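> next come a sequence and a model predicted from it.
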Amino acid sequence: MADDRPQTPTLDRVQSPADLKRLSDAELCRVADELRAETVSAVSETGGHLGAGLGVVELTVALHAVFDTPRDRLIWDVSHQCYPHKILTGRRDRIRTLRQKDGLSGFTKRSESAYDPFGAAHSSTSISAALGFAVARDLGGAAEPALGDAIAVIGDGAMSAGMAYEAMNNAGHLKRRLFVILNDNEMSIAPPVGAMSSYLSSLYAGAPFQELKAAAKGAVSLLPEPFQEGARRAKEMLKGMAVGGTFFESLGFSYLGPIDGHDLEQLLPVLRTVKDRATGPMLIHVVTQKGKGYAPAETARDKGHGVSKFDVVTGAQRKAPSNAPSYTKVFAQALLEEAAEDDKICAVTAAMPDGTGLNLFAERYPSRCFDVGIAEQHGVTFAAGLAAGGMKPFCAIYSTFLQRGYDQVVHDVALQRLPVRFAIDRAGLVGADGATHAGAYDIGFMANLPGMVVMAAADEAELKHMVATAVAHDEGPIAFRFPRGEGVGVEMPERGEVLQIGKGRLVREGKGVAILSFGARLKEVLEAADNLGAQGIAPTVADARFAKPLDRDLILALAAEHDVLVTIEEGAVGGFGSHVAQLLADEGVFDTGLKFRSMVLPDTFIDQASPSDMYAVAKLNAADIQAKILTVLNVDNLADRRA
């Protein structure tokens, strides 16, 4: 494998950003070329976010060559573009551990390096954090190392989120020296949408470019061909609109751009000039191409946003075959089937049409599918308005991103009892993306809301039933959660059936011990039950289906008929098990001597690893469930039990 790695003689001389300052501009160009090849080579072995990093290779080199990191705080928004940054900041020897257990995080992480001053994996936080660093600098905050400049690198997709404008508004008011690099690649994960995208296009629809006097060689050259079509469309849409950084200047920023983000002959002199002369907040508009320099990424629909291990020559990804469909695909197809018979069904996603499967819905029913951009708060309230207007909106958002719209879930949906259907993808632990993307909290924060129905799919067939149940539920909000990845391979029904709200199902009858599962750990529960059966213990197994409302009859019957009751869920403490415990306490069941245990995700953030390894850390695999029950029964082994 090592023999296939690219030759990188100039990059080999760079152990830290300080080494870049000893290189000529021509040598920095060679570093950029070799850094791109090294990034492709590394990600081919690990998988991960490829296109975003390739798009900022030259920008990464230029920023580290000009600014004095880590004294100057370089903050990457979302930070899935940070692999080249990690290679240049002393982590090249570990770059092939990206997203692996005990390896480098796929995002910036404060505990990993002094060159990662602020952790990120969700979007649109960088300007707020950079402003915080700038004010801390002016107030004499950190002493070692003393704070220097603050530089936020934010993509045009991330600029669709309201938090970015809240930060810019505040920064313009405070007038602190601050640099915002707008990395405009016309693409976040999916093509960006909305008025801001059109506005940015208008800025480079006019040619020649704005010019920083005597600073940027070639700053009046035209954009490369990949960007010209978008610019032409925007120009037609926005005839008569003044071109320039007017919007950003109205927020109090000095505006410079747009400049070619792949041309170091432009980037280096511009950055050197603004570093020497800037006094207040400055926005530098840099135009880049996601996936730049690697043809398979450039031509991919998502520009190589997230890839599995792949062949460097062909770009072909090495994905293990599966006999079961993914949960996301099952959701998408089930929703299509329902929408074919109900024209009130519509769908909302926040910049994740492919990730949530709604790209299929958009192709079939474009007038009923809405990508609101990276704007979960707006997306939730928009869905609430759709529901109030008589539609049946499905708001499809990853668990980790729904956290960003929680006030809207409470205030705009639950309080008004509006029938918004929340499809919560990526529930539970997700593997290589680590703690930032774990769907650990939605059971707790959704099930504590009055009137909210909360379901979890135990398998792909159950998910299809839950889509049908959500369509039929008009009495208030309803949510259903499902994990990342493939289903368990169960037989699929032709159509989903409408489940009775608040009713679970008995999966296996036994005695002595009852295991009540909520969600996709049911497969592990059944495996644990089989193993216990070999030890003379025959647990009853039930699938709760609902965390809100609880199936009181089922739970109280299990408690009355068994000595031990154990709940299992892929969520943090305060979720399903806590609701069950509250019910048992209210009914005085604990006074009868029932032994109750609740198995949940531990009260810690679990770093990236394979999902199975993460669940092993969480102690929610079959062996852990089996061990828990043996411990409760005070059984060490089968010989002891027989004795």
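Right, received. Where do you want to start?

> every contact and neighbour count from this point should use C-alpha atoms.
Fine.

> shouldn't A278 be in contact with R177?
Yes. Applying Cα atoms under 8 Å, one finds A278 in contact with R177, separated by 6.9 Å.

> ok, these two, which is more surrounded?
Comparing A278 with R177 by other Cα atoms under 10 Å, the one with more neighbours is R177, at 21 against 13.

> pull the contacting residues for E112.
L104 (Cα atoms under 8 Å, 6 or more residues apart in numbering).

> give the helix, strand or coil label for it.
Put simply, E112 is coil when judged by DSSP: H, G, I helix; E, B strand; the rest coil.

> does D149 touch D138 like I think?
No. Using Cα under 8 Å, D149 is not in contact with D138; the gap is 10.2 Å.

> give me the most central residue, the protein.
H437 (5.1 Å; Cα atoms, centre = their mean).

> related to what we said a few turns ago, who's more crowded, D149 and D138?
For the pair D149 and D138, the greater number of neighbours falls to D149 (20 against 12), based on other Cα under 10 Å.

> let's bring in a second model and compare:
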Amino acid sequence: MEKMRVDKEYINKLQKESQEIRDTLIEITSKNGGHLAPNLGVVELTQSIVEVFDLPKDKLLFDVGHQSYVYKLLTGRKEKFNTLRTKGGLGPFSDPKESNFDFFIAGHAGSALSAGAGIAKANPNSKVIVVIGDASIANGHSLEALNNIGENIKNLIVILNDNEMSIGKNVGSLSKFFGKLMLSNAYMSIRKDVRSAISKGKVGNQVKSVLERIEHSVKQFFLPSSISEMLGYQFLGVIDGHNLEELIRTLIVAKEMEGPVFIHVKTEKGKGYQLAEENKEKFHGISPFNPETGEVESGGKTYSNIFGSTLVKLAEKDEDIFAVSAAMVKGTGLGEFQNKFENRCVDVGIAEGHAVTFSAGLAISGKKPYIAIYSTFFQRALDQMIHDVGLQNLPVRFVVDRAGIVGEDGKTHQGIHDINMFLTMPNYKVLAPTTGKELEQMIDFSKNYEKGPLVIRFPRGKAFELDENILEPFEIGRWREIKKGKKNLYLATGAMLKEILDIEKELFKKGLDGTIVSCSSIRPLDENFIFNEFSKYENIFTFEDGYERGGFGDEILRFLNEKKMEININIIALDSVAIPHGSRNILLEDYCLRGKKLIERIEGSINGEK
């Protein structure tokens, strides 16, 4: 193999390319939104990997995949990069269906090391490179993989991208270990002196042995090499993640080593864009913004805001209330809670399973835990939700943010499985507020709910509101009529109440008007309403922004079957589990949950059409 030439001219060319890449990242994400800061931080690292390795014969995997924009630009997708995160355009994460340079799907943390190990085992003549962040590597899934890989897989290279950030600032002992001790001047100085003395032959074998033992002891105390080498990895680091020459020379060495190899790279999230460097969390994942000021257009009060502010008010009067998050305190509306009640706001990092069991421990001890996580990430804690909370019937409050169609983050992030998951678990009650005011009432109700686990799910974005005189106060197990009509009965849960109200006038013009009901209580159902009202209508529809099978409509069908009530139900829901990326508004229309297409779907159901 021809040796790479790493000279000044070559590095200067790559540095120029680095700046062009950063300019493109800022330009496109300011228009389309996206994960800006993580990608700004891995520009040089990604360039170096692409330069050194023979891709796609060699396989590159990104854990999470939100930092793969630079890789897309460097692997034949530059011309389409302006379509990033738009319907039909480039996806927000790594996806084999998009490019043969993407070897494994990404979106959730903790999968790359396990997948990489399997791919390396199956492809012994290729190098497999896994880029994983310092937050993701502390995930339980990642630690299992690190332990299993050991000395068994020789063609795997693990690159730790250490920027001391996940979405929010990293937490936990591993984070502190990586972040504070790894660059100890004391260790680096001793290491340099020891190596220099040994190499110059200024000491005898006995002193040499003593010095080596001292070096080993200091290294064990200070550097993550102690972990990686004990697990059977060859360790290289710490490498400046923005020094192209150092990166490339290190990767050339790693490519020739018999592995597994562990490379520790230090990067700065948001590198090269001052606004992102100063506010890394804001620019981790950001909506379209003004690149000059960094300002994002305000969308009004969101469901997350309402949850957070309501919980703060309750916690001021009740010291038993705790908030638990998994690396997304601000994203779930808990920023103010954390500021006011630091000891009662627990961020466990990217460890959703631990977050659930930790909350179970709080609940069984008489506390009132609220665990706030995005819908898609609750999937990662399925066993703990069943085993540790459900079977013991513990009063853990599950706050499911970003429920339903989320939008631009695509198929790995759509929140369409939470209703189905929770309805199959023992003892869970499931609520879906139809307005912001109703969410506030539910949180207030939940503070004294001790009968078991309680789920409150709500969508991303601005809260929908009705005239307060229209909607009666929330009561678990009770639905409320919003508009009285005849012939047709429309049962809407969660965000779908707004959608049916938006087409109410068009339905009336088509002779399809009817009674519209806010069904925020999914379990328990409003059994009195079902017994007393269902028989009055010719056509009954349920509306939900989740997966049809095992959802709200199915729950009603199961109840009707148990009670031997022969009533037909038309379920309006999602019949696909792979909802692509695109704006939430467009996707709702595409899947016939909004506007004209929703009207057509209602008409088709009545006329027996598919």
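Structure's in. What do you need? In this text the structure is predicted, and so the values were computed from the model without any measurement.

> tell me what the strand ranked longest in the first structure is packed against?
When the first structure is parsed with DSSP state E, its longest strand is strand 562-572. Counting contacts by 3 or more Cα pairs under 8 Å, 6 or more residues apart in numbering; DSSP states H and E, strand 562-572 of the first structure packs against helix 442-447, strand 512-518, helix 576-586, strand 595-601, helix 622-633.

> hey, which of those is tucked in deepest?
Among these, strand 512-518 has the highest mean neighbour count (mean count of other Cα atoms under 10 Å), at a mean of 25.

> residues contacting it, please?
By Cα under 8 Å, 6+ apart, strand 512-518 of the first structure touches 456-458, 525, 537-547, 558-559, 561-570, 576, 629.

> with stretch 254-265 of the first structure instead?
Outside stretch 254-265 of the first structure, the residues that reach it (Cα under 8 Å, 6+ apart) are 25, 29, 56-59, 62, 183, 203-204, 209-212, 216-219, 223, 245, 248-249, 266-267, 280-288.

> can you say which of those residues are buried?
25, 29, 56-59, 62, 183, 203-204, 209-212, 216-217, 219, 223, 245, 248-249, 266-267, 280-288 (16 or more other Cα atoms under 10 Å).

> list the ones among these that fall in strands.
183, 281-287.

> how many other residues sit next to L336 of the first structure?
Neighbours of L336 of the first structure (other Cα under 10 Å): 20.

> kindly report the same for M425 of the second structure.
17.

> which residue in the first structure aligns with it?
Taking TM-score structural alignment, the alignment pairs M425 of the second structure with L449 from the first structure.

> if we can go back for a sec, let me have the helices and strands packed on strand 562-572 of the first structure in CSV, extended by distance to A161 of the first structure.
Output for these, formatted as CSV (distance: least, Cα to Cα, whole Å):
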stretch, distance to A161 of the first structure
helix 442-447, 21
strand 512-518, 33
helix 576-586, 32
strand 595-601, 30
helix 622-633, 41
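
> A164 of the first structure is nearest to which of the ones you listed?
helix 442-447 (24.7 Å; Cα to Cα).

> from the contact counts, what lies against the helix or strand following the closest one?
Next along the chain after helix 442-447 of the first structure, taking DSSP states H and E as the criterion, comes strand 453-456. Here strand 453-456 of the first structure is seen to pack against helix 442-447, strand 478-481, strand 546-548 when contacts are counted using 3+ Cα pairs under 8 Å, 6+ apart.

> residues contacting the counterpart of the residue nearest to the centre of the first structure in the second structure?
Matched by TM-score structural alignment, H437 of the first structure corresponds to H413 in the second structure. The neighbours of H413 of the second structure, taking Cα under 8 Å, 6+ apart as the test, are 107, 376, 406.

> and the helix or strand encompassing V274 of the first structure, which residues are buried?
Using DSSP H and E, V274 of the first structure sits within helix 264-277. Buried residues in helix 264-277 of the first structure, counted by 16+ other Cα under 10 Å: 264-272, 274-275.

> ok, stretch 82-96 of the second structure next?
Applying 16+ other Cα under 10 Å to stretch 82-96 of the second structure flags 82, 84-87, 90-95 as buried.

> follow-up on the earlier one: what angle sits between the helix holding V274 of the first structure and strand 281-287?
180 degrees (axes from the mean of the first three to the mean of the last three Cα atoms, to 10 degrees).

> show me what I599 of the second structure aligns to in the first structure.
Match for I599 of the second structure (TM-score structural alignment): Q626.

> how many residues are close by the closest residue to that match other than its chain neighbours?
The shortest distance from Q626 of the first structure to any non-neighbouring residue, by Cα to Cα, 6 or more residues apart in numbering, is to A528 (5.1 Å). When neighbours are counted by other Cα under 10 Å, A528 of the first structure registers 21.
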